[in-house]
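1. coordinates only, no sequence provided:
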């Protein structure tokens, strides 16, 4: 278990004044059986009102608008989270027949159907089916994610967050959201419910308490085999206490850290930083 502070700063600088801006931020970590949020706040400059709600997928959303002219917009999410390592699969995990039963299909339709960014080519589905042969669902899920990951090189800038998984597959290159989307699509193709996870990854497992380091916005996935199991395909391992969950959904489009519209110039400079500090 670890106690981690995350400071996520997003700053826009515009070439000329923006007259109005309407936004929603998904930057507050979740509270669940693996995480406890000790404190969390989202501040906006220029100062404005904020409100919050939970979206359909259970993610905390902060909404705000800035209705006075501004050339700079900064959003800072400052959170302290207690995180426990994920547990391995239990012995009571369901078999393939149970995964294909009506109760499971009725409970998880959103995490079994392909989406615009998780639909995989036929050869990925064939690979997943071949890898899963003879394995229990939990073992198969890890093997499928590893098999897909082994065919991709981690190369930033080749894709965008909205690129279809097939783009990364064809090029053999991508980043964490591509590997998550591909893994999710491959798992769904063999009947294992899977969902996208957005959050932060502490980059230094041996970082000293109190030392602030440059962290990372990160994406991984969870599959359901009687319970949700968190796995990081990019790093080929189960999620640990260095993974901080912010949101879950079908794909990246359900959990973007920030989205909105504004009235003003068509171009802006964007700067994003994530700072992470182990507190215990």
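-> Perfect, I can see it now. As the structure is a computational prediction, the values presented were derived from the model and not from experiment.
2. could you use CA atoms for every contact and neighbour count after this?
-> Noted.
3. what's the burial count for the closest residue to residue 54 other than its chain neighbours?
-> In space, and not counting its chain neighbours, residue 54 is closest to residue 60: 4.6 Å by Cα to Cα, 6 or more residues apart in numbering. Neighbours of residue 60 under the rule other Cα atoms under 10 Å: 21.
4. ditto for residue 102
-> 9.
5. circling back: residue contacts, the residue nearest to residue 54?
-> Applying Cα atoms under 8 Å, 6 or more residues apart in numbering, we find residue 60 in contact with 26, 27, 28, 29, 30, 52, 53, 54, 247.
6. and for residue 116?
-> residue 164.
7. how about it, secondary structure?
-> coil (DSSP: H, G, I helix; E, B strand; the rest coil).
8. look up how far residue 166 lies from it.
-> 10 Å (Cα to Cα, to the nearest Å).
9. next one: residue 114
-> 12 Å.
10. hey, what's in contact with both of the two?
-> residue 120.
11. who has more neighbours, the two?
-> residue 166 (21 against 18).
12. in this protein, which spans are helices?
-> Assigned helices in the chain, in chain order: 96-99, 102-107, 122-132, 137-149, 165-171, 176-189 (criterion: DSSP state H).
13. quick one, which of those is nearest to residue 21?
-> Taking Cα to Cα, helix 176-189 is the member of those nearest to residue 21, at 27.1 Å.
14. other SSEs contacting the closest one?
-> Packing partners of helix 176-189 (3 or more Cα pairs under 8 Å, 6 or more residues apart in numbering; DSSP states H and E): helix 122-132, helix 137-149, helix 165-171, strand 194-201, strand 216-224.
15. what number of residues lie near residue 87?
-> Around residue 87 sit 12 other residues, with neighbours defined as other Cα under 10 Å.
16. give me the neighbour count for the closest residue to residue 274 other than its chain neighbours.
-> Nearest residue to residue 274 in three dimensions, chain neighbours excluded: residue 8, at 4.5 Å (Cα to Cα, 6+ apart). Residues lying near residue 8 (other Cα under 10 Å) number 23.
17. mind listing what residue 8 touches?
-> Counting by Cα under 8 Å, 6+ apart, residue 8 makes contact with 27, 76, 77, 78, 272, 273, 274, 275.
18. how about TSV for these, with neighbour count and distance to residue 220 added?
-> Formatted as TSV, these follow (neighbours: other Cα atoms under 10 Å; distance: Cα to Cα, whole Å):
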residue	neighbour count	distance to residue 220
27	32	16
76	19	23
77	20	21
78	21	22
272	13	20
273	14	19
274	20	17
275	18	19
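19. and here is the other one:
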């Protein structure tokens, strides 16, 4: 499937910015089932950006703005070909961190006894893949999808206790449960074309676990499926903080207001085939 993406983030401030530096993890990589045809980023300072790969293999553009401004707009857009691999990413080559890195606990993924009990669901299955499918459904049954009930940096334990949250919360709980039984798990941020719409506003998150002999396998807990060709994988990390598409620091500027718009469409050429 050929998908087009337009991801626009706009910041507005009551008082002008004196300076700002931002890490833009807004460029998807090629991997099994995903090929980037074209991609571009439009942002203040992008022409003089420093580009590198972070510790998790994400492509990063470091940009800085020195002008006194009250509004910052960042737009990433492009075309990506996707293939349904039933969630299988497999083993990744190149300068990627070893799976063991993703057993590390973070403040957002620290387990409690309730999360350890969820992890035990996997251990109750002879087939580990079936166990993770059971874990996915158990989390979805316990935590309703509801927007606006959890904070941006809510922890896995607080979301599970609340019994409701968004895709980020589902992913954190799943990752925490997997790591509690020693299985490498990582957070994924990306885009999703919804089944019932031609165009979708959907900046999405899911999780991947490393299965011995298979490699990385993805689970979208919020939709209770393994990602298909409707998904574009953008960043990976230990949790939502390390996989955040945009991170930065600023000097000056008060009362920040942020607005994010994401459009994902299937291209007409593919629809006609």
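-> Okay, I see it. Keep in mind the model is a prediction, meaning the values are calculated, not measured.
20. care to give me the TM-score?
-> The TM-score (TM-score structural alignment, normalised by the length of structure 2) is 0.88; 259 aligned residues with a Cα RMSD of 2.0 Å.
21. if we can go back for a sec, list the ones among the contacts of residue 8 of structure 1 that structure 2 also has?
-> With both residues aligned by TM-score structural alignment, their matches' Cα atoms under 8 Å, the contacts of those that structure 2 also has are 76, 77, 78, 272, 273, 274, 275.
22. out of those, the closest to residue 236 of structure 1 would be?
-> Closest to residue 236 of structure 1, out of all of the kept ones among the contacts of residue 8 of structure 1 and judged by Cα to Cα, is residue 274, at 22.5 Å.
23. which residue lines up with that closest one in structure 2?
-> When structure 2 is aligned by TM-score structural alignment, residue 274 of structure 1 is paired with residue 262.
24. list the buried residues in the longest strand along structure 2.
-> When structure 2 is parsed with DSSP state E, its longest strand is strand 2-27. Neighbour counts over strand 2-27 of structure 2 (16 or more other Cα atoms under 10 Å) mark 2-9, 12-13, 16-17, 19-27 as buried.
25. what angle sits between it and strand 203-211?
-> Computed with axes from the mean of the first three to the mean of the last three Cα atoms, to 10 degrees, the direction of strand 2-27 of structure 2 lies at 80 degrees from that of strand 203-211.
26. okay, now the closest residue to residue 132 of structure 2 other than its chain neighbours: neighbour count?
-> Distance criterion Cα to Cα, 6+ apart; nearest residue to residue 132 of structure 2, sequence neighbours excluded, is residue 122 at 5.6 Å. Residues lying near residue 122 of structure 2 (other Cα under 10 Å) number 22.
27. ok, residue 122 of structure 2 - contacts?
-> Residue 122 of structure 2 makes contact with 128, 130, 131, 132, 134, 135 under the criterion Cα under 8 Å, 6+ apart.
28. ok, now with 10 Å
-> Neighbouring residues of residue 122 of structure 2 by Cα atoms under 10 Å, 6 or more residues apart in numbering: 128, 129, 130, 131, 132, 133, 134, 135, 136, 177, 178, 181.
29. surely the fifth one touches residue 225?
-> No: at 11.1 Å, residue 132 of structure 2 does not count as touching residue 225 under the criterion of Cα atoms under 10 Å.
30. of those two, which one has the most company?
-> Legend: neighbour count by other Cα under 10 Å for residue 132 of structure 2 and residue 225, higher for residue 132 (23 against 15).
31. which residues are in contact with the aligned partner of the more buried one in structure 1?
-> Alignment note (TM-score structural alignment): residue 132 of structure 2 maps to residue 141 of structure 1. Residues in contact with residue 141 of structure 1 (Cα under 10 Å, 6+ apart) are 128, 131-132, 135, 147, 183-184, 186-188, 190, 192-194, 222-225, 229, 231.
32. one more time with 8 Å, if that's ok
-> By Cα under 8 Å, 6+ apart, the contact list for residue 141 of structure 1 reads 132, 187, 192, 223.
33. where's the first one relative to residue 271 of structure 1, distance?
-> It stands for residue 132 of structure 1. Separation of residue 132 of structure 1 from residue 271 of structure 1 (Cα to Cα) stands at 42 Å.
34. those two: which is more packed in?
-> Taking neighbours as other Cα under 10 Å, residue 132 of structure 1 and residue 271 compare with residue 132 leading, 20 against 11.
35. so what's the counterpart of residue 229 of structure 1 in structure 2 closest to, chain neighbours aside?
-> Under the alignment (TM-score structural alignment), residue 229 of structure 1 pairs with residue 217 of structure 2. Distances taken as Cα to Cα, 6+ apart put residue 88 closest to residue 217 of structure 2, at 4.6 Å, once the chain neighbours are dropped.
36. what about the one you found, how many residues nearby?
-> Residue 88 of structure 2: 20 neighbours (other Cα under 10 Å).
37. what's the spacing between it and residue 175 of structure 2?
-> Relative to residue 175 of structure 2, and taking Cα to Cα, residue 88 of structure 2 is found at 17 Å.
38. and if you look at residue 162 of structure 2?
-> To residue 175 of structure 2, residue 162 of structure 2 is 17 Å away according to Cα to Cα.
39. who's in contact with residue 233 of structure 2?
-> With Cα under 8 Å, 6+ apart, residue 233 of structure 2 has these contacts: 28, 29, 34, 188, 189, 190, 191.
40. spatially central residue for structure 2, please.
-> Closest residue to the average C-alpha location of structure 2: residue 189 at 1.0 Å, with Cα atoms, centre = their mean.
41. what's near enough to touch the nearest residue to residue 142 of structure 1 once chain neighbours are set aside?
-> Excluding the flanking residues, the one nearest residue 142 of structure 1 by Cα to Cα, 6+ apart is residue 231, at 7.8 Å. By Cα under 8 Å, 6+ apart, the contact list for residue 231 of structure 1 reads 142, 220, 221, 222, 223, 237, 238, 239.
42. the last one reaches residue 223, doesn't it?
-> Which is residue 239 of structure 1. No: if you go by Cα atoms under 8 Å, residue 239 of structure 1 and residue 223 don't touch, sitting 12.0 Å apart.
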